[in-house]
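Asks: Got a predicted structure here, sequence first:
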Amino acid sequence: MLKEGNHDYFLWKRIKAGNGQAFQELYDRYADILFSFGMVYSRDRELVKDCIHDLIFDLYKYRKNLAENDNIRNYLFKSLKRKVLASAKKNLRLVYSENLTQETGNELRETDADENEDQQDQLSRINRLIGQLPEKQREILNLKFQLEMPYHEISGIMDISVESVRTSVYRSIKTIREQLEGKDMILFFVLMKEYSQLN
């Protein structure tokens, strides 16, 4: 069985050769994760979808000029990030927006009223704390917990060392943990894990 890198290498070769099936395989394999990734940088679902389609089209259009590549996922993430940010023409925003708070609140309302009110207070507090983090830390936090990316992939996307990524995640969690009680911290990790299911 081929390793991931080898599979990417041969798939990329077929893409460069203009193989239509290779482009379909690329789309089927990466479309969903690219959409989740794009939503880190814009809350506009249609904009993200358009950027993904534009990215695939550009790969086909410029296929003869593509460099050798054995890590397609990393290449696609970096390319999509540039496209979404250019199209959105706005600053990076934390994915935990008012929409997330409202959607999560709808689910919580199915529980006991008192518990719901308590969790809503916790959620609002967590959102405020995350929103106070530096922009770069928020982005890394989302890539790590929302998309469950390994440190080396985040490193490639952010163009910083793996150690810098680890340090950023540690500092973000430390900053939030210092201001939260134990049960609030548990809710924080649950929300980070479940966000992808809301999109």
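Replies: Everything's here; your move.
Asks: alpha carbons only for contacts and neighbour counts from here, please
Replies: Will do.
Asks: residue contacts, residue 161?
Replies: Each residue near residue 161 by Cα atoms under 8 Å, 6 or more residues apart in numbering is listed here: residue 155.
Asks: Then residue 38?
Replies: Contacts of residue 38 by Cα under 8 Å, 6+ apart are 48, 80-81, 84.
Asks: Check it against this one:
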Amino acid sequence: MEPFNDQGTDELLIWRAFKSGDEAAFGEMYRTQVQALLNYGNKINPDRQQVQDSIQDLFIELWNSRERLKDTTSIKFYLFRSLRNKLSKLSKPDHSFPLDNAYETVSDPSVTFYFFDHEIESERIERLQKTILKLSRRQQEAINLRYFHDFNNEEIAEIMGLNYQSACKLIYSGLKFLKENVKLFTFIMLLFN
């Protein structure tokens, strides 16, 4: 089989090639999805080794049962849902959902002129991270899936084992809480600057 390109790849064709035993298709699935799976898995389970082992087990199970799998048009969605199910069977999830490195500043702290702006931006980022930690674990996970992994609400509902309306409410209430709290912080910062 010829190598797949990243743009315009028809996931159904890759999936079907994988199901028929094509090792290049299987390798392409792994190569394009493993980093996103590691990032997502580490957000819902603090044990990095357990996440890595679960991903390895997931791909071994996929290969061994490939002929019995149904078709999918979204490999990423299928893998995220499978990993979440696998990790939730292993342990109770942590009640926090760290988003470290999700909100890094782009300011250059070595430039003196930008130091003050950088400090304010760092305070805002720190405040946003603290506010995010006040969300429920499920709100954090839903927002992470929506804005950092580009899943739609229907896919989020299925990944998290919720109905569609519940997924929408989780995202809406989480964003509303963040918006209200970040606005308040911004207002306070303006008063003191």
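Replies: That came through fine. All of these numbers come straight from a predicted model, not from anything done at the bench.
Asks: Report the two of the contacts of residue 38 of structure 1 separated the most.
Replies: 48 and 81 (9.7 Å; Cα to Cα).
Asks: which of those two has more neighbours?
Replies: Between residue 48 of structure 1 and residue 81, counting by other Cα atoms under 10 Å, residue 48 is the more crowded of the two (27 against 22).
Asks: Need the counterpart of the more buried one in structure 2.
Replies: Taking TM-score structural alignment, the alignment pairs residue 48 of structure 1 with residue 51 from structure 2.
Asks: ok, now residue 122 of structure 1?
Replies: In structure 2, residue 122 of structure 1 lands on residue 124 (TM-score structural alignment).
Asks: Which helix or which strand is home to its match?
Replies: helix 115-133 (DSSP states H and E).
Asks: what's the mean gap between that helix and the aligned bit of structure 1?
Replies: Its matched residues in structure 1 lie on average 2.0 Å from helix 115-133 of structure 2 after superposition (mean Cα distance after the TM-score superposition for structure 1).
Asks: which secondary structure elements does the following helix or strand past that helix contact?
Replies: On the C-terminal side of helix 115-133 of structure 2, the nearest following helix or strand under DSSP H and E is helix 137-148. Helix 137-148 of structure 2 sits against helix 153-160, helix 164-192, with contacts defined as 3 or more Cα pairs under 8 Å, 6 or more residues apart in numbering; DSSP states H and E.
Asks: 10 Å instead, please
Replies: For helix 137-148 of structure 2, the contact count by 3 or more Cα pairs under 10 Å, 6 or more residues apart in numbering; DSSP states H and E identifies helix 23-44, helix 115-133, helix 153-160, helix 164-192 as packing neighbours.
Asks: Centre of the chain to the second one, how far?
Replies: Okay, so that is helix 115-133 of structure 2. In terms of Cα atoms, centre = their mean, to the nearest Å, the centre of helix 115-133 of structure 2 is found 22 Å from the chain centre.
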